[in-house]
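**Student:** got a sequence here, can you model it:
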Amino acid sequence: MKKYDILVIGSGGGTKLVTPPSKLGYKVAILEKDRLGGTCLNRGCIPSKMLIHPAEILTQAKDVSKFQLNIPGPFSVDFKTLVERVSATVDADSDSIIPAYEKNPNIDFYPHEGRFIENKVVKVNGELLTADRIFIAAGCRPSIPDIPGLAGTPYMTSREALRRTELPKKLLVIGGGYIGLELGFAYSAFGSKTTFIVRNRMLSHEDKDIVDGFEKAFSKREDVRLGTEVKKVDYQNGIFRLECKNSKETYILEGDALLVATGIKPNTDWLDLQHTDIQTNEKGYIKTNEYLETTADGVYALGDIIGKYFFRHSVNFEGEFLFNSLYVDKHRTPVEYPPVPHAVFTYPQVAAVGKTEQQLKEEGTEYISAINPYSSSATGMARLSEDQFVKILVSPKTRKVLGAHIVGEEASNLIHLFILLMTMGGTLDDLLKMIYVHPALPEIARNAARKAREILSSS
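**Tutor:** Below is the predicted model of the structure:
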């Protein structure tokens, strides 16, 4: 059996526990059966945003007539070359990790899966490995619904959709979460006639006003079927036929491509955790305590596989926390998350940090709500913004922002004003002390803060 100081399963957020401790002299084993870099680099946030950015440019270009601009069309995309460029870029980034590991005498890379045979013993390609500490960052994969006829058809998940080099004429998307919406939006912008089939509502975990606003704005451009369930899938001669049912009727949708984006599931079933004391919850996510420790001594878990937050920025935070607490400070410390934000890179974008109005109501927390449309600002007027707004939820007692929610252009950038404010424990008054560049996008957020101040003053 080969012994290490650290054994890491998964090369996404798990990388935060590979190179940094190796530079301190710790011997590290890293296990990855897929491409190095994890979901984000290879089949997630990075390649998807490399597709979405040109899709956003194209979407804005199609609207230039409202600015009295006349740019000759029709617009088109060299889809094959675009996808090949994106794939080559992320592959080169992934491939660059191996030489760095090979040059580091304290890192051993195992391009294989690892399965537990005991609490701290992992079998890797016939070898047995153990370590003083094991970190599980094995992530999640797409969850495929049990729809009659779907199995065995050439449907796409996010993985295939990011590598497809042929632009479909008609794309069907099952799912109303951010993965299906982002990729479906990109395909639609590039010219695929895209239909989104959503069982309930889009982005259902967002604040209720954001859900309403997003559905209104997104549905103006896209074919959206809310409250619709796919009852059956048929695939013949290159065509998908979906039997769809809503509250009023049953009908057929056809397309030459199908993207299934109905959620994710943890990769715990690939680890043989039944041979250990590591416990999972009813959905298969690994249980961890406030130190990110599992129920097996010396084994930690982080990232998607623990089911807390599903973002690369959150697992990066967890990895850095574990490195600093265990190998720099060398002091057992509970993890304290600052406000964890997120964004959806559709058109318009969605971004949020903190609590939703629904959550505050359920908790019985006192709050006031203020909404400011993009259009009631100079930059919003310049952009001719419609159906876009900033919403903030503020505590009347502390005047702190409890939640901030945005649907609109550059929401993923604008939200950082609130992320900083909430992280630093600032108040509404701190936000209004600033001098804002005029006319710039953050003035929209400032105007929402002004509305909140007026509400507080009158109450």
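**Student:** only C-alpha atoms for contact and neighbour calcs from this point on.
**Tutor:** Fine.
**Student:** what about residue 371, distance to residue 448?
**Tutor:** Counting by Cα to Cα, to the nearest Å, the gap between residue 371 and residue 448 amounts to 6 Å.
**Student:** give me the common contacts of those two.
**Tutor:** Any residue near both residue 371 and residue 448 by Cα atoms under 8 Å, 6 or more residues apart in numbering counts here, and that gives 390, 391, 392.
**Student:** and those, which is closest to residue 297?
**Tutor:** For residue 297, the nearest member of the shared contacts of residue 371 and residue 448 is residue 392. The distance, counting by Cα to Cα, is 42.4 Å.
**Student:** show me what the helix or strand harbouring that closest one packs onto, helices and strands only.
**Tutor:** Secondary structure assigned from DSSP states H and E places residue 392 in strand 389-394. Here strand 389-394 is seen to pack against strand 368-373, strand 401-408, helix 442-458 when contacts are counted using 3 or more Cα pairs under 8 Å, 6 or more residues apart in numbering; DSSP states H and E.
**Student:** next, the second sequence, to be compared with the first:
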Amino acid sequence: MRHYDCIAIGTGPAGQKGAIQAAKLGKRVAIVEKRQVLGGAQINTGTIPSKALREAVLHLTGANHKGHFGRTKSRVSEITIAELVSFSQRVIRHEWDVIRDQFDRNGVDLLWGKARFTGPNELAIDGPGGEERLSADRFLVAVGTKPARPASVPFNERTIFTSDEVLRLNHLPRTMIVVGGGVIGTEYACIMAALGVQVTLVEGRNRVLGFLDQEIADAFQYFMRQQGITLRLGEKVERIEEVEFVNGSTHQLVQAKLESGKTLRAQTLLYAVGRQGVCSELGLANVGIEFDDRERLEVNQFYQTNIEHVYAAGDVIGFPALASTSMEQGRRAICHAFGCCDVTNYNTSLFPYGIYAVPEISMVGKTEEQLTAEGIPYEAGIANYREIARGQILGDELGMLKMLIHQDTHKILGVHVIGTGATELVHIGQAVMALDGDAEFFVNNVFNFPTLAECYKVAAYNGLNKLNHVYSGTCEAVSVSL
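**Tutor:** Below you'll find the model as predicted:
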């Protein structure tokens, strides 16, 4: 029986980074993958393909710059899913090569097969050559999740499908119902709308992306409606079925019956309500680890399960379930497991969130609603892209950056961006917040011109000018103007 210092289960972002971190600490490491491809959902069905698809759509349709440059969607009728998928597949194949090379260079043993715990420190790997038994001192469970597929929904992978099957569509539908207003649902709704598909999005809550700052979420909903997306908010789907519809000729359509009595029909339906874990396949009972009804694991601040030598990271531990956070969770878990790196001085509340919809959205830190609930006094500084030369050049006059500033200390409490480059732009605010910076940092520093980074300077001026009125006449008054 081969023995390792650490075995990671799953080659998604958490497993990758965790295994490589362990190898860099001089440990003997193996990583197990049950599929025939590397990278998990991140590479094969989630992050990379959906973002590559988005970029292909924006490039082919000119959706990002239509208002400024007069681009139209005249080419959309010529675009096929096959064209878009071919672009995604090139990116995916490249990422496979990158991951394999990283494992090879760091001496990580890659094992193909399904892993199952047979004891506290033992795994059985059911691979192409039969079953093999392995032992390890520590384990990192990074098996990810899969789209939820309720038995009541008649999935057929042609007209009723999950995000895993979107890339396999052999044609571009004219109409689509998207059930679920989370990250996956809103991203695909925007991508399809950019292609000219008539999209109706159904969400049980009263707004999409409920974790966002409300002002940003409201702005995003406005943009979605401007793209022609119909939003059915506060609505729940009661039944989904295929029906025949006669209108001159007979058509097969998907019908969604809502609890409110409304009936929606479209050629296709994307079901994007939640994701389901796969922990039931891992034999965790043999270790004494329990999982919840969605097969997710509970961990402490060090990413340990209730069994101290078994760690878990990535989507399998739940929110935020982003590739970026999963990578860092996997790395930190291994650092703690071997006690070789001090990561306690990094603020986990400063993980950024990125939504690759049209337009992009990103945030770091607190929302206005959280600050109000916690009784923290703040002011909001706003910079609209239409005020920024770079925004004008890019043709994005609707984007916005919002900076939340503590009323007393002027420390940055949160940064929220919607518009072109949001997921890149947010990292400036993240860095300043991590270094305990204040709004004056942006006022007193120079930014390249013209850039979207200037938004930080404008937002700082805007917020401090508001605070100048609050503290007028005191020694703490801020004398700034724009």
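**Student:** picking up where we left off before, a markdown table for the shared contacts of residue 371 and residue 448 of the first structure, including neighbour count?
**Tutor:** As requested, these are arranged in a markdown table below (neighbours: other Cα atoms under 10 Å):
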| residue | neighbour count |
| --- | --- |
| 390 | 27 |
| 391 | 25 |
| 392 | 28 |
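**Student:** closest to residue 324 of the first structure among the residues you listed?
**Tutor:** The shortest distance between residue 324 of the first structure and any of these, using Cα to Cα, involves residue 392 and amounts to 33.6 Å.
**Student:** ok, the residue most central in space within the second structure to residue 99 of the second structure distance?
**Tutor:** Residue closest to the average C-alpha location in the second structure (Cα atoms, centre = their mean): residue 322, at 4.3 Å. In this view, residue 322 of the second structure and residue 99 of the second structure are 18 Å apart by Cα to Cα.
**Student:** hmm, residue 28 of the second structure is touching residue 4, no?
**Tutor:** Yes. In this structure, residue 28 of the second structure sits in contact with residue 4. The criterion is Cα atoms under 8 Å, and the distance is 5.3 Å.
**Student:** may I have the secondary structure class of the equivalent of residue 109 of the second structure over in the first structure?
**Tutor:** With TM-score structural alignment defining the correspondence, residue 109 of the second structure maps onto residue 108 in the first structure. Assigned with DSSP: H, G, I helix; E, B strand; the rest coil, residue 108 of the first structure falls in the strand class.
**Student:** tell me the contacts of residue 108 of the first structure?
**Tutor:** Taking Cα under 8 Å, 6+ apart as the contact definition, residue 108 of the first structure lies against 28, 29, 30, 101, 102.
**Student:** change it to 7 Å
**Tutor:** 28, 29, 30 (Cα atoms under 7 Å, 6 or more residues apart in numbering).
**Student:** count of residues packed around the first one?
**Tutor:** What it means is residue 28 of the first structure. Neighbours of residue 28 of the first structure under the rule other Cα atoms under 10 Å: 25.
**Student:** which one in the second structure is aligned with residue 413 of the first structure?
**Tutor:** Under the alignment defined by TM-score structural alignment, residue 413 of the first structure corresponds to residue 424 in the second structure.
**Student:** part of a strand, is that match?
**Tutor:** No. When three-state DSSP is applied, residue 424 of the second structure is found to be helix, with no strand at that position.
**Student:** for the longest helix along the second structure, which positions count as buried?
**Tutor:** For the second structure, the helix reaching the highest residue count under DSSP state H is reported as helix 81-106. Residues 81, 84, 85, 88, 89, 91, 92, 95, 99, 100, 103, 106 are the ones in helix 81-106 of the second structure that count as buried (16 or more other Cα atoms under 10 Å).
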